[in-house]
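Novice: let's see this in three dimensions:
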Amino acid sequence: MRRANRLLSVHLVLTLLFLYAPIMAMVVLSFNESGLPTTWSGLSLKWYKKLLSNGAILGPLLNTLIVAVAAALLSTVVGTMLALSVSKIRSSPLINGFLYMPMVIPDILLAVALLSFFALIGFPLGLPTVIIAHVVFCIAFVTAVVRTRLEGFDYSLVEASIDLGASRWRTFWRVMVPALLPGIIGGALLSFTLSFDEFVIASFTAGPSNTAQTLPMKIYSMLRFGITPDINALATVTIFTSFMLVLLAQRFNKTTI
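Specialist: The predicted model follows:
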């Protein structure tokens, strides 16, 4: 048994190294004075300073943040309402299939379908179409997370609140929302992450103009000429921010449950 535990520990360490070694290498290179992956010339913050003055990257980054925040907010509201609606009816494989289909459909198919739909109704492509497309993509994930939270919800609390004279609207805000809040926050964070990272759907629905270009689209276009070191700095800041958001979400869940 002791030998098996050691083997499992070694397997865990090797797996974590396999997953995070490239990320750690990128973080280290963001502080490299030379900016070359093959030469280390000392610690420096010049790539972070250069990032702050690089309008070619900050513009798409701002678009990405706008799209991610808007998609997270809208998909969280719609997905939570959808989860509450589905919880009132008897679950079936057909309903679950329709709800979770956007999660399993290849991104390229969903992107082509959304582009065809916008062209059919004559909706001009731009930042609004990217937001709508990301909301469509993220709703299923929010619904899945909130439905998982609803499985352990005690509906007798709702009946008790109504019996004590509270309206359904007041019961929803004072009883159901606090109980579902960890799932709602988890769905919002998941939607933000998925939208921030999404490339295929955004590239199809952004249109030919660069005004709606997102950060993943910009980085992909830069691959033809080579990634500049300030991209490593941007990725490091993004990873650190994501890590802090996960810690805050975990802290919030621990204090709420």
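Novice: switch to C-alpha atoms for all contacts and neighbour counts from now on
Specialist: Noted.
Novice: strands of the stretch 51-200 of the chain, start to end?
Specialist: Assigned by DSSP state E, counting those that start in this stretch, the stretch 51-200 of the chain shows no strands.
Novice: where exactly do the helices run in it?
Specialist: Assigned by DSSP state H, counting those that start in this stretch, the helices in the stretch 51-200 of the chain fall at 55-87, 93-104, 107-121, 127-150, 156-163, 168-171, 177-197, 200-205.
Novice: which parts of stretch 11-23 are buried?
Specialist: With burial defined by 16 or more other C-alpha atoms under 10 Å, the residues of stretch 11-23 counted as buried are residue 23.
Novice: how far away from the center of its chain is that stretch?
Specialist: Centroid displacement of stretch 11-23 relative to its chain, using C-alpha atoms, centre = their mean, to the nearest Å, is 22 Å.
Novice: what separation do you get for residue 160 and residue 179?
Specialist: Distance from residue 160 to residue 179, counting by C-alpha to C-alpha, to the nearest Å: 15 Å.
Novice: the two: which has the busier surroundings?
Specialist: Of the pair residue 160 and residue 179, residue 179 is the one with more neighbours under other C-alpha atoms under 10 Å, namely 19 against 12.
Novice: would you turn the helices of the stretch 51-200 of the chain into JSON lines with distance to residue 216?
Specialist: Formatted as JSON lines, the helices of the stretch 51-200 of the chain follow (distance: least, C-alpha to C-alpha, whole Å):
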{"stretch": "helix 55-87", "distance to residue 216": "8"}
{"stretch": "helix 93-104", "distance to residue 216": "20"}
{"stretch": "helix 107-121", "distance to residue 216": "15"}
{"stretch": "helix 127-150", "distance to residue 216": "13"}
{"stretch": "helix 156-163", "distance to residue 216": "44"}
{"stretch": "helix 168-171", "distance to residue 216": "41"}
{"stretch": "helix 177-197", "distance to residue 216": "7"}
{"stretch": "helix 200-205", "distance to residue 216": "9"}
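Novice: which residues touch stretch 27-41?
Specialist: 42-48, 229-230, 232-233, 235-236 (C-alpha atoms under 8 Å, 6 or more residues apart in numbering).
Novice: could you flag which of these are buried?
Specialist: When burial is judged by neighbour count using 16+ other C-alpha under 10 Å, the buried members of the contacts of stretch 27-41 are 46, 47, 48, 229, 230, 232, 233, 236.
Novice: got a list of contacts for the helix or strand containing the third one?
Specialist: Translated: residue 48. Under the criterion DSSP states H and E, the helix or strand holding residue 48 is helix 46-52. By C-alpha under 8 Å, 6+ apart, the list of residues contacting helix 46-52 from outside reads 30, 31, 33, 57, 58, 229, 230, 231, 233, 234.
Novice: another one to check against the first:
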Amino acid sequence: MARWSRFNIASIVLGFGFLYLPIVLLVIFSFNESRLVTVWAGFSTKWYGELFRNQALMDAAWVTIRVGVLSATVATVLGTFAALSLVRYRRFRGRLLFSGMVYAPLVMPEVITGLSLLLLFVALGFDRGFWTVTLAHITFSMCFVAVVVQSRLVSFDQSIEEAAMDLGATPVNTFLQVTLPVIAPAVLSGWMLAFTLSLDDLVIASFTSGPGATTLPMKIYSQVRLGVTPEINAACTLLIGIVALGVVVASVISRRRDIQRQKDEQAAFAN
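Specialist: This next block holds a predicted model:
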């Protein structure tokens, strides 16, 4: 059994400290009594109350949540179908072009993606607002879902689907009752990733947003240029909490599914 050396322990401590110490400080100073975010004056939760009374930030947060949920849901559906096409249909005309278009947003700079979508919406005569931001987020987050689901489908045992269809199940019923439950953890992980990317996006939303569609990252960025306020620390802390809670819930659901699947396999083997 490998022993922990001082170098390994120091590397882990420094690595995690570099990654998470700024986040910890942000959370701590969100409970600061003073308006000066760099001077600790005692514990207080008053800035969370000020945050909920800040109508501009609340409106931006509501827009962000709606865009995130809608774009993540649509991106998960489209990304799952794209992954199925790439894994199950290995030979069809235009497959190379299709796979390249699916993976392109992964390596495309956000500035180029945002500018190209802006030019597209202007050319089509779309008024920039909630729906243009949602479409833009679907465009760049769908590829992440496709990669996550595809990695699960590669190791999927297709003989299970063949057995279901031999017993009379239609392709649709086979997908809904056999394939989807097995790949559900990957689909849920893809949804969480798409939702987190939507919450985090600033560049693409800046190009495609319009009046009444200011997202929370855009609002925070515009205020930070004038100085960091305790309300911004409180808003960022709540965002961290939402994302962390979502990750924990997804992990628990995935773990329970794995345990239930193992129990079903053991019961089937015993019979």
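Novice: superposed, what's their TM-score?
Specialist: Overlay of the two chains. TM-score (TM-score structural alignment, normalised by the length of the first structure): 0.94; 255 aligned residues with a C-alpha RMSD of 1.7 Å.
Novice: of all the helices of the stretch 51-200 of the first structure, which lies closest to residue 252 of the first structure?
Specialist: Proximity to residue 252 of the first structure (C-alpha to C-alpha) singles out helix 177-197 among these, at 7.4 Å.
Novice: rewinding a little: among the contacts of stretch 27-41 of the first structure, which two are most distant?
Specialist: 42 and 235 (19.7 Å).
Novice: quick one on the thing from earlier: can you give the distance from the helix holding residue 48 of the first structure to the centre of its chain?
Specialist: 25 Å.
Novice: again, but for stretch 77-96 of the first structure
Specialist: With C-alpha atoms, centre = their mean as the basis, stretch 77-96 of the first structure stands 21 Å off its chain's centre.
Novice: flag every buried residue along that stretch.
Specialist: Taking 16+ other C-alpha under 10 Å as the basis for neighbour counts, the residues of stretch 77-96 of the first structure that come out buried are 77, 78, 79, 80, 82, 83, 84, 86.
Novice: now, which of the residues you listed sits nearest residue 167 of the first structure?
Specialist: After measuring the buried residues of stretch 77-96 of the first structure against residue 167 of the first structure - C-alpha to C-alpha - the closest member comes out as residue 84, at 17.3 Å.
Novice: ok, the counterpart of residue 181 of the second structure in the first structure to residue 113 of the first structure distance?
Specialist: Residue 181 of the second structure is assigned residue 178 in the first structure as its aligned equivalent, the criterion being TM-score structural alignment. As judged by C-alpha to C-alpha, residue 178 of the first structure and residue 113 of the first structure stand 37 Å apart.
Novice: equivalent analysis for residue 257 of the first structure, please.
Specialist: 40 Å.
Novice: tell me which of the two has more neighbours.
Specialist: Neighbours were counted for residue 257 of the first structure and for residue 113 using other C-alpha under 10 Å; residue 113 has more, 14 against 10.
Novice: quick one: map that one onto the second structure.
Specialist: Residue 113 of the first structure maps onto residue 116 in the second structure, by TM-score structural alignment.
Novice: contacts only, for the residue nearest the centre of the second structure.
Specialist: Within the second structure, the residue whose C-alpha comes closest to the C-alpha centroid is residue 193; the distance, by C-alpha atoms, centre = their mean, is 2.5 Å. When the contact criterion is C-alpha under 8 Å, 6+ apart, the partners of residue 193 of the second structure are 144, 145.
Novice: that one pairs with which position in the first structure?
Specialist: Structural correspondence for residue 193 of the second structure with respect to the first structure (TM-score structural alignment): residue 190.
Novice: go on, residue 171 of the second structure?
Specialist: Residue-level alignment of residue 171 of the second structure against the first structure, with TM-score structural alignment as criterion, gives residue 168.
Novice: excluding residues flanking it in the chain, which one is nearest that match?
Specialist: Using C-alpha to C-alpha, 6 or more residues apart in numbering and skipping the chain neighbours, the partner closest in space to residue 168 of the first structure is residue 162 (6.8 Å).
Novice: if I look at the one you found, how far off is residue 169 of the first structure?
Specialist: Relative to residue 169 of the first structure, residue 162 of the first structure is positioned 10 Å away (criterion: C-alpha to C-alpha).
Novice: ok, those two, which is more surrounded?
Specialist: Remark: of residue 162 of the first structure and residue 169, residue 162 carries more neighbours, 14 against 9, as counted by other C-alpha under 10 Å.
Novice: hmm, the more buried one is touching residue 170, no?
Specialist: No. Contact status for residue 162 of the first structure versus residue 170: not in contact, 9.1 Å apart, counting by C-alpha atoms under 8 Å.
Novice: follow-up on the earlier one: with the second structure superposed, average distance for the helix holding residue 48 of the first structure?
Specialist: Compared with the second structure after the fit, helix 46-52 of the first structure shows a mean deviation of 0.7 Å (mean C-alpha distance after the TM-score superposition for the first structure).
Novice: and if you look at stretch 129-142 of the first structure?
Specialist: Its matched residues in the second structure lie on average 0.4 Å from stretch 129-142 of the first structure after superposition (mean C-alpha distance after the TM-score superposition for the first structure).
Novice: that stretch: how far from the chain's middle?
Specialist: When C-alpha coordinates are averaged (C-alpha atoms, centre = their mean), stretch 129-142 of the first structure and its chain have centres 10 Å apart.
Novice: check stretch 159-175 of the second structure too.
Specialist: How far stretch 159-175 of the second structure lies from its chain's middle: 31 Å, per C-alpha atoms, centre = their mean.
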